[in-house]
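Participant: sequence plus predicted model, see below.
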Amino acid sequence: MVIGFFIMIVANAERRHAGLAAALHGVRAGDAMSSPVETCPDWLTVERCIDEVAMRARHSTLPLIDFEGRPSGMVHLPQLAKTPTPQRETLRVRDVATPLSQYTTCAPDDFLEDVLEKVHRSSGMRILVTDGQHLMGIITARDISRLFQRHALRGRERR
């Protein structure tokens, strides 16, 4: 019975993987991304970031932008919350952020299937879409799920 249950789990995972591959086939990153992206200037203090950006943000992770408008990292809101209150007035948000090098980036014309193969496992499902060195959009697990759902709807319409 345990072996049968294990086979059933593996078969379901394979079926979902095949469905996801079909849904993403030929899709470019630019077509999957959410845009515009809520960002935070990396030079703000943690306190200003919390007051001016994080309190109104719709997402739990924000891309950081440097003076030239280039992405420089990502800050997860719980990272801001963990910053001791006395340090929030002087510590820059870039000092508590995760560097851009630990995230996956791609161009809008890259195929999503190829991009997903390069995703940094430690950063979660967040892919920054850049055109040159400027942020164009972001791809999250929610965006991938939305593509999969649309593909499923199209498949049912054709029957």
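Facilitator: Arrived safely, thanks for sending. Here the structure is a predicted model, which means the values were calculated and not measured.

Participant: okay, CA-based contacts and neighbour counts for the rest of this
Facilitator: Noted.

Participant: what residue lies at the spatial centre of this structure?
Facilitator: Taking C-alpha atoms, centre = their mean, the centroid of the chain lies closest to residue 126, which sits 1.7 Å from it.

Participant: that residue: what's it in contact with?
Facilitator: Taking C-alpha atoms under 8 Å, 6 or more residues apart in numbering, we find residue 126 in contact with 103, 104, 138, 139, 140, 141.

Participant: state the distance from it to residue 101.
Facilitator: The gap separating residue 126 from residue 101 is 13 Å, by C-alpha to C-alpha, to the nearest Å.

Participant: longest helix of this protein, counting residues only.
Facilitator: In the chain, ranked by residue count with DSSP state H as the criterion, the top helix is helix 2-24.

Participant: buried ones in whichever helix or strand comes after that one, by neighbour count?
Facilitator: For helix 2-24, the following helix or strand on the C-terminal side (DSSP states H and E) is helix 29-32. Within helix 29-32, the residues scored as buried using 16 or more other C-alpha atoms under 10 Å are 29, 30, 32.

Participant: another one to put next to it:
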Amino acid sequence: MPPARRPAVRVRDVAASVSRCTVAASEEAMQDILDRIGSATGTGTGSTTTTTTGTGTGLPVLVMEGGHLAGIITVHDTTRLVRRHTLGPAPGSARG
């Protein structure tokens, strides 16, 4: 975005609609979330085990706990998770 436009752009202009997001309970298994997203896009295994509170079908995933937003899982988060489990931790990484 050009610097000159930044003062005029509001959060609502760039935010993802909640209806496009997947909403999940904090105690759900990550694999179930990934399967659900994959099923919606035609790439998953079609798992139907879910305790979700929303009907969105993509990323980001809004993680809810007690009716409040507890966190957000982004494309970057899922990519990092997949890399970590297929390639192992990054060199010099403290986490594995």
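Facilitator: Structure received. Just so we're clear, the structure is a prediction, and the values are computed from it rather than from any experiment.

Participant: TM value for the aligned chains?
Facilitator: In this superposition the chains share a TM-score of 0.51, using TM-score structural alignment, normalised by the length of the second structure; 66 aligned residues with a C-alpha RMSD of 3.1 Å.

Participant: one step back: give me the aligned partner of the residue nearest to the centre of the first structure over in the second structure.
Facilitator: Matched to the second structure by TM-score structural alignment, residue 126 of the first structure sits across from residue 60.

Participant: could you check how far its match is from residue 27 of the second structure?
Facilitator: With the distance defined as C-alpha to C-alpha, residue 60 of the second structure ends up 17 Å from residue 27 of the second structure.

Participant: swap in residue 35 of the second structure?
Facilitator: The value you get for residue 35 of the second structure to residue 27 of the second structure, if C-alpha to C-alpha is used, is 16 Å.

Participant: have a look at those two and say which one is more surrounded.
Facilitator: Taking neighbours as other C-alpha atoms under 10 Å, residue 35 of the second structure and residue 27 compare with residue 35 leading, 19 against 11.

Participant: element containing that one?
Facilitator: Here residue 35 of the second structure is assigned to helix 30-41, by DSSP H and E.

Participant: residues in contact with the helix or strand following that helix: which ones?
Facilitator: Counting by DSSP H and E, the element after helix 30-41 of the second structure in chain order, helix or strand, is strand 61-65. For strand 61-65 of the second structure, contacts defined as C-alpha under 8 Å, 6+ apart pick out 21, 22, 23, 24, 25, 26, 69, 70, 71, 72, 73, 74.

Participant: which among the residues you listed end up buried?
Facilitator: The neighbour-count test (16+ other C-alpha under 10 Å) marks 21, 22, 23, 24, 25, 26, 72 as buried among the contacts of strand 61-65 of the second structure.

Participant: pretty sure the fourth one belongs to a strand, no?
Facilitator: Which is residue 24 of the second structure. Yes: under DSSP: H, G, I helix; E, B strand; the rest coil, residue 24 of the second structure falls within a strand.

Participant: just give the closest residue to whichever residue in the first structure pairs up with it, not the sequence neighbours.
Facilitator: Here residue 24 of the second structure is matched to residue 106 in the first structure, going by TM-score structural alignment. In this structure, residue 106 of the first structure finds its nearest non-sequential neighbour in residue 129, 5.0 Å apart by C-alpha to C-alpha, 6 or more residues apart in numbering.
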